[in-house]
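Colleague: This is a predicted model, with the sequence first.
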Amino acid sequence: MIAVVRDTATAEQLDHLVSWIEDRGFRTNVSQGDNETIIGIIGDTTRIDPFILESMDIVERVQRVSEPYKLANRKFHPEDTVVDCGHGVLVGGGNFQVIAGPCSVEGDNLIEIARAVKAAGATMLRGGAFKPRTSPYTSQGMGARGLDLLMEAGAELDMPVVSEVMDPRDVQLFLDKGVDVLQIGARNAQNFTLLREVGKTNVPVLLKRGMSETIDELLMGAEYVMSEGNANVMLCERGIRTFETRTRNTFDVNAIPVLHHLTHLPVVGDPSHATGYTRYVRPGAYAAVAAGADALEIEVHDCPSRAWSDGSQALTPAQFADAMRRIALIREAVVAPVEEA
């Protein structure tokens, strides 16, 4: 349930109403936008009479919300959320960013890749130090040393670092290292213990859609994080598993505008994992930008044939630079306001 407050309400009246609601056993989420203030009422709202609320002088109207995700719901928070990823990099609310780097941190080549993607226009550095792999016999990543290399590169280039955390027991390690954005991969999209653990931090979370998740299930994953107090969540569409075998996954570009309709959280497109092949990554990226993505995450490697993981979907620095030029043109065409005749 949401209560829309009249624009004439004073801060004291608003505080009094919030206290009145919370005294009855509900949680509240107050969203103050440019045009109106909304109080989200969280709990078993069948126990509260909307007519009592509407009878209060400062309440404009009351509306029930049927979706189970409340904190992530745009009805609770009409204004776009803008996530501050550090280093002056903002995502959402018209702020567009590109996250780029290798699938796995492999060693000294990381800094050269990082310099190349930064020169091409990337604003955030990605890299896996802990890798979820289907086979236990393939590379599992460099671990803590990989995080050190990422942080060194991020510090040199003044770029926020994005890296995947797989285990609730490792969250503190990521915090200690200073990782700017905690990525939750597709295989952990419904690891609710991990989601709650990152929710206890105030570090931005990049939550990827599970390979067989519905959009509502993705939003409920975000709700797990936000219910612990961390509102800095970005959602990532990275392809879903279907019957099609010509690509690694099926890139659900539809999900980008759908998510923008349902939630205030920023939406990121990952064409690398969605398509699985270098030749398709750039077209996938262009489609995501045209669909309104707030950011892209793209894998880049200096020598894809030698990559420890996912070399088949990595762009070379030259290919990435070409993609960035075209992405800028697409954004100019799609985002620029249309002048009416």
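Modeller: Done, it's in.

Colleague: all contacts plus neighbour counts: C-alpha atoms, from now on.
Modeller: Fine.

Colleague: And T245, how far from V59?
Modeller: To V59, T245 is 54 Å away according to C-alpha to C-alpha, to the nearest Å.

Colleague: go on, E244?
Modeller: Applying C-alpha to C-alpha, the value for E244 to V59 is 51 Å.

Colleague: Who has more neighbours out of the two?
Modeller: V59 (22 against 9; other C-alpha atoms under 10 Å).

Colleague: Now the more buried one: closest residue in space that isn't a chain neighbour?
Modeller: Residue nearest to V59 in three dimensions, not counting chain neighbours: V5, with 4.6 Å by C-alpha to C-alpha, 6 or more residues apart in numbering.

Colleague: thought the one you found was touching G40?
Modeller: No - at 10.8 Å, V5 does not count as touching G40 under the criterion of C-alpha atoms under 8 Å.

Colleague: Show me which of the two is the more surrounded one.
Modeller: G40 (26 against 23).

Colleague: Name all residues that make contact with the more buried one.
Modeller: M1, I2, A3, T28, N29, V30, S31, K70, L71, F76 (C-alpha atoms under 8 Å, 6 or more residues apart in numbering).

Colleague: quick check, the third one in a strand?
Modeller: In this case it means A3. Yes - judged by DSSP: H, G, I helix; E, B strand; the rest coil, A3 forms part of a strand.

Colleague: and the gap between it and E223?
Modeller: In terms of C-alpha to C-alpha, A3 sits 20 Å off from E223.

Colleague: again with the fourth one
Modeller: Summarising the geometry, the distance separating T28 from E223, computed by C-alpha to C-alpha, is 14 Å.

Colleague: ok, the two, which is more surrounded?
Modeller: E223 (24 against 19).

Colleague: and the comparison structure, right after this:
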Amino acid sequence: MKLDLKIQPLNSWMKINHEPLLIAGPCSAETEEQLLATAHLLAKTGKVSVLRAGIWKPRTRPGEFEGIGSIGLEWLKRAKAETGLPTAVEVANAKHVEEALNAGVDILWIGARSTVNPFTVQEIADALKGVDVPVMVKNPVNPDLSLWIGALERINAAGITKLAAIHRGFSSFEKSAFRNEPHWDLAISLKTLAPELPMINDPSHICGNRELIPYIAQKALDMDMQGLMIESHIDPSVAWTDAKQQLTPSALSELMDHLTQRKPEVKNAEVKDKMAELRKEIDKIDDQIISKMAERMAVVEKIGAYKRDNNVTILQVTRWDEILHKRTSYAKALKLSTDFTEKLLELMHHESIRKQTEIMNNSTVAEA
């Protein structure tokens, strides 16, 4: 089921100076000199379409730098006048919206900490009624697709049709190489539900360090995302916030030169025919897999009935361990990743338990 969003195409409200779309600028506007110098260097690359800067910074704990505040909007106005770059800022309440619009900010975005709270999103949506301004909505901090969709729907219901989503990753208790886990599956789910919704990737916040940004940026483009939002500072070593994930304008320019922009559709007739042929093979194999899954579940139901009739528990840990060990070893030999195999086996195991639970709870006892 598709989302019922009324959205204008990205190219109707966003002037893209260079492919792919790049929104760049410092994590925080710190001083007028820092913002202007960074803006001029970014504009000079010819690859940046929008200048971004944090004016109000929601921090996890008080006492840290929480943004320069409203004075930074005047610096952004000057940067726009001098470079010609439209500007974008994060807003977290109605007052932010009012001040940003009065200062001539071109694009607003709603941050992850705001998206997670429907009350906050609704306050922002109410402040946007009757206003024709582009709004980008970052995914919520936690991996909850419904919250992300709800925020987009609230903003769209306020009359905002120049709408985009920003994929910036999700918090996780598990330690990994990333600051925020990408959870590409959630981004793909949103794209599937709203294929017309532009999606922009934020590799800076996913990575948390500049070394991983090229990898995530390229993967985002390969996932058919429409652009990138990357933090850039004239001297990241002295940045007041998120120093490790910011790039200098020159490093950002070099990064963009090494990214490959691929097309979502194949136009070459020969390639198109070959792709169609290979996809037919996949369709055939998928049908076989589903057929075999149905056969497997039929056997599972027979086992469930046997367990019910003989008072045997549904879960048998030793059997599950045996399956997991044997199948992952076999899959590894066939060059399938262990992670994929384990997830697939767990999915089948959960469905097997569900089916056997239904049978076990059936009051009708099968005849011996």
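Modeller: Okay, I see it. All values reported here derive from a predicted model rather than from experimental measurement.

Colleague: Superposed, what's their TM-score?
Modeller: Overlay of the two chains. TM-score (TM-score structural alignment, normalised by the length of the first structure): 0.71; 262 aligned residues with a C-alpha RMSD of 2.3 Å.

Colleague: Look up the closest residue to the residue mapped onto G311 of the first structure from the second structure, ignoring the ones flanking it.
Modeller: Residue pairing (TM-score structural alignment): G311 of the first structure is matched to A243 of the second structure. Nearest residue to A243 of the second structure in three dimensions, chain neighbours excluded: P236, at 5.1 Å (C-alpha to C-alpha, 6+ apart).

Colleague: Let me see the contact set for the one you found.
Modeller: By C-alpha under 8 Å, 6+ apart, the neighbours of P236 of the second structure are A243, K244, Q246, L247, T248.

Colleague: cool, and G104 of the second structure?
Modeller: Neighbour list for G104 of the second structure: K77 [criterion: C-alpha under 8 Å, 6+ apart].

Colleague: Restricted to buried residues, select the contacts of G40 of the first structure in PyMOL.
Modeller: Command for PyMOL that selects the buried part of the contacts of G40 of the first structure, burial taken from 16 or more other C-alpha atoms under 10 Å:
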select buried, resi 1+2+3+28+29+30+31+70+71+76
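
Colleague: Give me the subset of the contacts of G40 of the first structure lying in strands.
Modeller: I2, A3, T28, N29, V30, S31 (DSSP state E).

Colleague: so what's the second one closest to, chain neighbours aside?
Modeller: If I follow you right, that is A3 of the first structure. In space, and not counting its chain neighbours, A3 of the first structure is closest to V62: 4.6 Å by C-alpha to C-alpha, 6+ apart.

Colleague: Reduced to three states, what does the spatially most central residue of the first structure come out as?
Modeller: With distances taken as C-alpha atoms, centre = their mean, the residue of the first structure nearest its centroid is M234 (1.7 Å). Classification of M234 of the first structure using three-state DSSP returns strand.

Colleague: Give the aligned equivalent of it in the second structure.
Modeller: So M234 of the first structure corresponds to A164, using TM-score structural alignment.

Colleague: quick one: contacts for the counterpart of G292 of the first structure in the second structure?
Modeller: Applying TM-score structural alignment, one finds that G292 of the first structure aligns to D224 in the second structure. Contacts for D224 of the second structure (C-alpha under 8 Å, 6+ apart) come out as R262, K263, P264.

Colleague: The aligned partner of P283 of the first structure in the second structure: which element?
Modeller: In the second structure, P283 of the first structure lines up with Y215, judged by TM-score structural alignment. If you go by DSSP states H and E, Y215 of the second structure is part of helix 213-222.

Colleague: Wait, R52 of the second structure touches L22, no?
Modeller: No - counting by C-alpha under 8 Å, R52 of the second structure stays clear of L22, with 10.1 Å between them.

Colleague: the more surrounded of these two?
Modeller: More neighbours surround R52 than the other of R52 of the second structure and L22, with 30 against 23 (other C-alpha under 10 Å).

Colleague: Which position in the first structure pairs with the more buried one?
Modeller: So R52 of the second structure corresponds to R126, using TM-score structural alignment.

Colleague: Okay, buried residues for stretch 194-211 of the second structure please.
Modeller: Going by 16+ other C-alpha under 10 Å, stretch 194-211 of the second structure has these buried residues: 194, 196-210.

Colleague: Equivalent analysis for stretch 292-307 of the first structure, please.
Modeller: In terms of neighbour count (16+ other C-alpha under 10 Å), stretch 292-307 of the first structure has its buried residues at 292-302, 304, 307.

Colleague: now swap in stretch 170-182 of the second structure and tell me
Modeller: F170, S171, F178, R179, N180, E181, P182.

Colleague: Now do that stretch: distance to the chain's middle.
Modeller: 13 Å (C-alpha atoms, centre = their mean, to the nearest Å).

Colleague: Which residues does it contact?
Modeller: Residues outside stretch 170-182 of the second structure that contact it (C-alpha under 8 Å, 6+ apart): 139-143, 167-169, 183, 205-209.

Colleague: how long is it from one end to the other?
Modeller: End-to-end distance of stretch 170-182 of the second structure (C-alpha to C-alpha): 6 Å.

Colleague: Give me the aligned partner of F243 of the first structure over in the second structure.
Modeller: F243 of the first structure maps onto F173 in the second structure, by TM-score structural alignment.

Colleague: Would you mind measuring from that match to L252 of the second structure?
Modeller: For F173 of the second structure, the distance to L252 of the second structure - C-alpha to C-alpha - is 30 Å.

Colleague: dump the residue contacts of the match of R52 of the second structure.
Modeller: R126 of the first structure neighbours (C-alpha under 8 Å, 6+ apart): I99, A100, G101, P102, C103, V161, V162, S163, E297.

Colleague: how many other residues sit next to the third one?
Modeller: For G101 of the first structure, the neighbour count with other C-alpha under 10 Å is 32.

Colleague: Map it onto the second structure.
Modeller: By TM-score structural alignment, G101 of the first structure lines up with G25.

Colleague: distance of its match from S146 of the second structure?
Modeller: In terms of C-alpha to C-alpha, G25 of the second structure sits 30 Å off from S146 of the second structure.

Colleague: How many residues are close by L163 of the second structure?
Modeller: L163 of the second structure: 26 neighbours (other C-alpha under 10 Å).

Colleague: hang on, the match of G292 of the first structure in a helix?
Modeller: No - counting by three-state DSSP, D224 of the second structure is not found in a helix; it is coil.

Colleague: and the gap between it and I7 of the second structure?
Modeller: For D224 of the second structure relative to I7 of the second structure (C-alpha to C-alpha), the value is 18 Å.
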